[in-house]
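Provided below for reference: sequence and predicted model.
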Amino acid sequence: MQEQRQPIQRLDYTPPPFLIDRVDLTFELEETNTRVLSRLVLKRNPAHPNATAPLVLDGEELALESIKLDGKQLAQDDYELGDDTLTIAQLPDECILEIATRINPLTNTTLSGLYVSNGNFFTQCEAEGFRRITWYLDRPDVMAKFTTTIIADKTRYPVLLGNGNRVDQGVLDRNRHWVKWVDPFKKPSYLFALVAGKLVVLADRYTTGSGKNVNVEIWVEPGDVEKCHHALASAKAAMAWDEERFGLEYDLDTYMIVAVSDFNMGAMENKGLNIFNTKYVLARPETATDVDFDGIESVVAHEYFHNWTGNRVTCRDWFQLSLKEGLTVFRDQEFSSDIGSRAVQRIGNVRTLREYQFPEDAGPQAHPVRPDSYLEINNFYTATVYEKGSEVVRMIYTLVGHDGFRKGTDLYFKRHDGQAVTCDDFVAAMADANDIDLTQFKRWYSQSGTPRVTVEGVYDQDAKTFTLTVEQHCPATPGQSEKQPYLIPLALGLLDRSGAELPLVLAGESDTGVTSRVLQLKQAKERFVFTGIHSHPVPSLLRDFSAPVKLDYPYADEELVFLIAHDSDPFARWEAANTYLTRLLLQRYQQEAGHAAAPAQLVAAFEKLLTQDRIDPALVALMLQLPSEQFLFEALNEVDPTRLHQVRQALKQSLAKELRAPLIAVYQKLHSTEPYQYNAEQAGRRSLKNVALDYLAELDEPRITELLTNQYRHADNMTDRLAALAAFNQREGGDQYLADFASMWQDDALVMDKWFGLQALSDRPGALARVQQLMSHPAFAMTNPNKVRSLITTFCSRNMAHFHAVDGYGYAFAADRVLELDKINPQIAARLAACFNRWTRVEPSRRAMMRAELERVARQPGLSPDTFEIVSKALQAGK
């Protein structure tokens, strides 16, 4: 195994030796030979421990042309040029450094720094991409005011965009033009952005509460402008919500979004110039599903909210990444909840957390919300930092309340506007604003792993009490064998046997009539005694998923069915259904009784859900869906993924047979001919209708085939058409519909991504061979992250049965693709390599094959730090 660079440690943080007051950048854009001129106004940092420390600038793939210090050209002996550093010693305490650099954006397939996509220039600088543009102190605690002048050919690049406000422009010789942008706010280099090319704009105006008029612009390639109306409306809605909810106004003259098809991430919050993956901008009913519309709304809001939680107040170092990401995810989740269905949003968030973050917490890549070390920072844009980080912020919200949280954010912005700070600073603002002690709570930032909360309930008929004994334990994770107790908010209610909510009165308290409350667990084991309970209650625990924990309570099946019917908390109601289904599927897997009929009480509960009108259809759709194979996988050891898939599929088929009549009835009831609109009400009805169709598609009947065919042929929206196509994709004879779909949408890249993704998920024999064949399709490209994610990552991460095929070919395929991608785009290669993270959980024969492929990747000469870190940690899990 090759030697790699040493990990960076959080506790080794030292302030930078120099600060940069101002940066003046000039770009002379050419695809293969861009010249970058930087003028840095430097001053020595008195906070640095060494008053004579040299200036060490970061740089990658740069050709140094010249350096001037205070106007004087430096000779080669005056500086030291390393592989990725430029060191200048004995600088005066204040000086101006001018550096000329040349770069080749056209060959930059990493999509980090300045690169070319479809003939246009784009940048991506988070986390450490700016060093691929020019030599710089590329760290988030160096904040400077940026002025950017862009020079380019006027015909090829008529649109030139940068951070901040456009202040000047003009025409030069040789058909060139220039534009100057000034950002009045200090920012770190990771928020720098530049865009140049042939783009068109959809524009509108937004008036802030103080009366300021803001231009809102979305820039896209010609032909895509009609797909931007939803994104534009989402941006304006986010601006209004942030003012109302948090009192935060936009601070520049123009807010811009630019869409690009080649992008490693979902979007990027560069100050005033957000660069987005086209997936999260372009949508119209014929090409985008309800899920796409919802995703656009959420991601547009997320990046806009970063203007304050990430830009105006940023993170001191990359260990504090969740300071901006966890908080901003919480904010975008709240936004989505306020404008849509709060219950559906919450359940969706929890499902994402459990399917992606919980396995991360239990695997070789486990790390705290605030990591202690990293080898490659790109690998820490994880579900732990984002989704678990959001849950940590939500727990603070639960503890201090709505008004208390607003007091905390007000104090946070008052204290730290214009600063680079830490997670501790955010928690301190919350604690000080609400006069509470959050010292123990901060263990959520420093300890990795998912706590397990075990609850026992004892009813005393004579004393009329119900006692809950609660224990918490967090298992060992890499580098953390012992864990201290967390402060865990546990929301709960108690229901009597008629379904009525009981007053919650703890021993020694007076009755206030409260029927839902939050207990604060602080010890490893605690008891809570509720009084005035006149019959044995059914507890409703962890309401609204009040903490990111795994909950154990010995519910009887009948109690879970009771909660499905009666619980007033939508999340707890869904959780009861999910718990029942999970238990049933795991029992059948372990007992090898996968083909038994669905239990009568489950069929009755589902039939009741299908025939009730008073429940939100979107909630019913979620309650009817079986737990995913990824979720079930995590509850087992020595897993045979093929058998797990078969057990789940058998239950789905049995439910389809038993519920055929009510499923057809609800499908026909909800199969509307009204014109498509994206709103919560319509989307909820479509989701339930298509869940019913998904079940019915398990029945090999002419009538069901007719339903599928009619929906596919006559749908006026992509949500319904894709649902029908997904069903055909699992059936013999479905290829004709897949071919028809491709011929219809072959020129729409995002729609073709859906087509690739469907086939990557196919249950039919030969799935891997089809994926390999699709890699030669004209619409596929290994250099495009969206294509890789839709086809290859989907197959390796979500097609459990075929990826884990007993012949091991799925593992070899994944390893080959990791090695191929590592030479093109290490970030995407590392993310794909994560499909091997849970190799120790499968049964021995598969485990040996997965390990062999991991070792093969690890031995590869020249492996990037990104991929090496993921693979080496995965291998460590087997020792």
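Alright, I've got the coordinates.

From here on, just use CA atoms for contacts and neighbour counts.
Will do.

I'd guessed Ala547 sits against Pro489; true?
Yes: if you go by C-alpha atoms under 8 Å, Ala547 and Pro489 touch, sitting 6.1 Å apart.

which residues are in contact with both of these two?
Met395 (C-alpha atoms under 8 Å, 6 or more residues apart in numbering).

For stretch 851-867, buried residues please.
Within stretch 851-867, the residues that qualify as buried are 851-858, 863-867, counting by 16 or more other C-alpha atoms under 10 Å.

now stretch 285-294
Using 16+ other C-alpha under 10 Å as the test for burial, stretch 285-294 gives Pro285, Thr287, Ala288, Thr289, Asp290, Asp292, Phe293, Asp294.

this is the comparison structure:
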Amino acid sequence: MRTDTGQVIHLADYRPTDFVLERVDLTFELDPTETKVEARLIFHRRPGTDPAAPIVLDGDELILSGLLFDQVELDPSRYDATPESLTVRDLPESAPFELTITTVINPEANTKLMGLYRTGGIYCTQCEAEGFRRITYFPDRPDVLAPFTVNIVADKDANPLLLSNGNFLGGAGYGPGKHFAAWFDPHPKPSYLFALVAGDLGVVEDTFTTMSGREVVLKIYVEHGKEPRAAYAMDALKRSMKWDEERFGREYDLDIFMIVAVSDFNMGAMENKGLNVFNDKYVLADPEIATDADYANIETIIAHEYFHNWTGNRITCRDWFQLCLKEGLTVYRDHEFSSDQRSRAVKRIAEVRHLKSEQFPEDGGPLAHPVRPTTYREINNFYTTTVYEKGSEVTRMIATLLGKDGFKKGMDLYFDRHDGEAVTIEDFVKCFEDASGRDLTQFSLWYHQAGTPLVTASGSYDAAAGSFTLSLEQMIPATPGQPSKEPMHIPLSLALFGENGGKIEPTSVDGAEYAGEVLHLTGRTQTAVFHGVGSRPVVSINRSFSAPINLHFDQSPADLAHLARHETDHFARWQALTDLALPNLLKAARDAREGKPVVCEATFVETLIAAAADESLEPAFRAQALALPSESDIARELGGNNDPDAIHAGRQAVLKQIADAGKDVFAGLYAAMTTSGDFNPDAKSAGLRALRNSALTYLSHAEQTPARAKAAFDAANNMTDLSHALTILAHRFPDSAETSEALATFRERFAENALVIDKWFAIQAGIPGAKTLGRVRALMDDPLFKRTNPNRMRSLVGTFAFANPTGFGRADGEGYRFLADQILDIDGRNPQLAARILTSMRSWRSLESVRADHARSALIEIERAADLSTDVRDIVERTLKG
């Protein structure tokens, strides 16, 4: 099932390997440009397979320098070696045999950052999904599991630290100026979980005592001098370990757990067994360099990678089509962890904001695919929000369907039944069926059908009968390769509220399964009748976002305002405020395009300001309420023929009207929402800062001057407040003297801190308007800009393409042409990074015709380029075709 040739891979073609891998012994002699890798692999032929079949091992840009069969040099007539594969013939029918393969690789020249590479003097690996084949020839697929022993030899002065997976066996000197270290991982694992790190790093150490009383050594390695900035990551790790024991009964299983932070990394982090490798932006934090959002991300991602120890490592995927089995499930687990650590309602709002802004457009565009796809061309392109975030939502729905106890029984059975195995979605779902006795056949369509379901609802109240009738219809739109869909099983959390704001409890419900306030929509159309309803109810549907759907339910502004005041589910209260805001924002975009004045409904403005002033609500929730739907949200709701300039102008006009109407409230919040004492990243303190900064945003619209934001910038004593004030200055008053001064001050103060300078680049890349392209071009010539660093490219080029609709979507098409040039440049060094930034073009068909033509031309320019990587070709062809 090779994917490195650009061929289309089909789930239906899966079959086990002809040979079983029993063990792996690796020896690395590290050198910046000529690292020698010796792999001793013991195999036996799988019973029942063709006794004449050769073994075929994967490679990627490899050169074979030695090959032994049972420690004897193999006759060249028995094998064929190319950079992409090694084929060995005439093998034993049943007896085990050993292949010893030697390759020489160049870590310094590995700009793809896949396999073994060297950056900043540190040797580092990234093997998921198919990076191990860049190290040695190997059956590089997730269903090939074996224990690994690793020996590392390196220059002692340059590389005092030699790390790999598992437990440390020992080390010693190894000739003049060198030393070695040996590691053994007793838990069979696939090659994508292999890790090696070598170099000179500082360390933060701690211990954790497991629920069975074992003491585990914890180490986080960072650049020298940055050790204090790893304290929060260590705290998050210990809390994660404790939570996983208490919530899921999962205990850590090695003597040591290590994290290494590196600055050049394609992903956020990697869960390699016992040796997690992290992008340093998700490890390093202190009040001077990290925002509250950074602290929250560190907490979440530390937890996510640790939770993979069981959901991904101990139980892994049979093949890459099952990727959501580890990623979606583990995202669900990290969401639950963060919800328990912080505010569950606020966390849920943040999750749904991200889902709607990233996954819904993916599901509704040319890159749409099921949570469990059936074909792919380049697996790296399927590390998507559909697999991760929608996959998490599917797991959440299983928990909703089965209830807390039923879900726990299913998870316990999954861990017990499949520990040490490589499994499928069907295996996972079967555990819940067996544990609960519930048939999940229809529900499993969530894994197999792409597209976001649209549920249309309408209701009528019969006062004489004391009943409320709710009619529902579901529709799943056509997506690439799936023109027609079957009805889904959609769990809708639902409640009825009376005129006094209290919840109405119906005596019975006909026409649909309704239990625990969850209505189960299983047909294409369905009608539920609620009896014992003494007054006309106000209905709240899809509370806590119980299903990842689009809901069309015509409710009056008065009813939505009623929910915004009385809903006991705070997520649903926020959703009511959002549903009040969206019609105003959509109308504002249309009016701005036609040159008409923008006027908001009074009910919307009054309800929003009342929510902001409501001291019974936590500050973090009020900050979320004040953060109106984004420009990308508005574009998604408009559906097509979108003009980014009109959307931006309309939204700004709405913000101004809210700001003017609530100026006194916002001034009061800005004065009151302060924290005392030393900076604390906890949820309560972060909520106070969030609401204060939301108030500052609205005051900048009401006052139409940079003075207050500049004063906030000058007074800020933490990165949250400092970067927010700078963002207001840059985005609201880009040409002011105050903004120029603040940008220069920020750059000078943090020039030596790469993570903070990433923020400086990103803030400027997000400045609205056509002029920003010129600014971005100039910033690429700044001495601080580094093209080879993925974080830096994402901060400038990525932010411009993903988060600046008016700058990127200039009417003359120059933004799209700029991106085409950058994609082709990046692709030559780092295809994964290029492909991910290119997905910013996924919604090009929703633009108005002039912009759409420009976008299409830019995509065609990329498609026609010579020597395009499989990663980028896959994305560009699907984007143009869809």
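The structure has been received and is ready for your questions. Being a predicted model, the structure only gives us computed values, none of them experimental.

ok so, going back, which among the buried residues of stretch 285-294 of structure 1 gets closest to Lys669 of structure 1?
Asp290 (19.4 Å; C-alpha to C-alpha).

Would you check how far apart the alignment partner in structure 2 of that closest one and Leu696 of structure 2 are?
The equivalent of Asp290 of structure 1 in structure 2 is Asp292 (alignment by TM-score structural alignment). Distance of Asp292 of structure 2 to Leu696 of structure 2, computed by C-alpha to C-alpha, to the nearest Å: 17 Å.

Show me the two of the buried residues of stretch 285-294 of structure 1 that sit farthest apart.
Thr287 and Asp294 (13.8 Å).

Met793 of structure 2 matches what in structure 1?
By TM-score structural alignment, Met793 of structure 2 lines up with Val788.

okay but that match is in contact with Met782, surely?
Yes: using C-alpha under 8 Å, Val788 of structure 1 is in contact with Met782, at 6.1 Å.

and the two? which has more neighbours close in?
Val788 (23 against 17; other C-alpha atoms under 10 Å).

Could I get the contacting residues of that one?
Ala781, Met782.

which part of structure 2 lines up with the longest helix along structure 1?
With secondary structure taken from DSSP state H, structure 1 has its longest helix at helix 389-416. Here helix 389-416 of structure 1 aligns to structure 2 at residues 391-418, judged by TM-score structural alignment.

The matching stretch vs structure 1 - mean distance after superposition?
On superposition with structure 1, the mean distance recorded for stretch 391-418 of structure 2 (mean C-alpha distance after the TM-score superposition for structure 1) is 0.7 Å.

Would you mind listing the buried residues in that stretch?
391-402, 406-415, 418.

likewise stretch 607-620 of structure 1?
Glu607, Leu609, Leu610, Asp616, Pro617, Ala618, Leu619, Val620.

on that earlier part again, how much distance is there from the longest helix of structure 1 to the middle of the chain?
Centroid separation for helix 389-416 of structure 1 versus its chain: 21 Å, with C-alpha atoms, centre = their mean, to the nearest Å.

try stretch 149-160 of structure 2
How far stretch 149-160 of structure 2 lies from its chain's middle: 34 Å, per C-alpha atoms, centre = their mean.

Next: stretch 575-583 of structure 1.
For stretch 575-583 of structure 1, the distance to the chain centre is 25 Å (C-alpha atoms, centre = their mean).

What of stretch 497-515 of structure 2?
37 Å.

Show me what Val217 of structure 2 aligns to in structure 1.
So Val217 of structure 2 corresponds to Asn215, using TM-score structural alignment.

with structure 2 superposed, average distance for the helix or strand where that match lies?
Using DSSP states H and E, Asn215 of structure 1 falls within strand 213-220. Strand 213-220 of structure 1 differs from its equivalent in structure 2 by a mean of 0.4 Å after superposition (mean C-alpha distance after the TM-score superposition for structure 1).

contact partners of that strand?
199-208, 225, 228, 232, 235-236, 250, 252-260.

Among those, name the buried ones.
199-203, 206, 208, 225, 228, 232, 235-236, 250, 252, 254-260.
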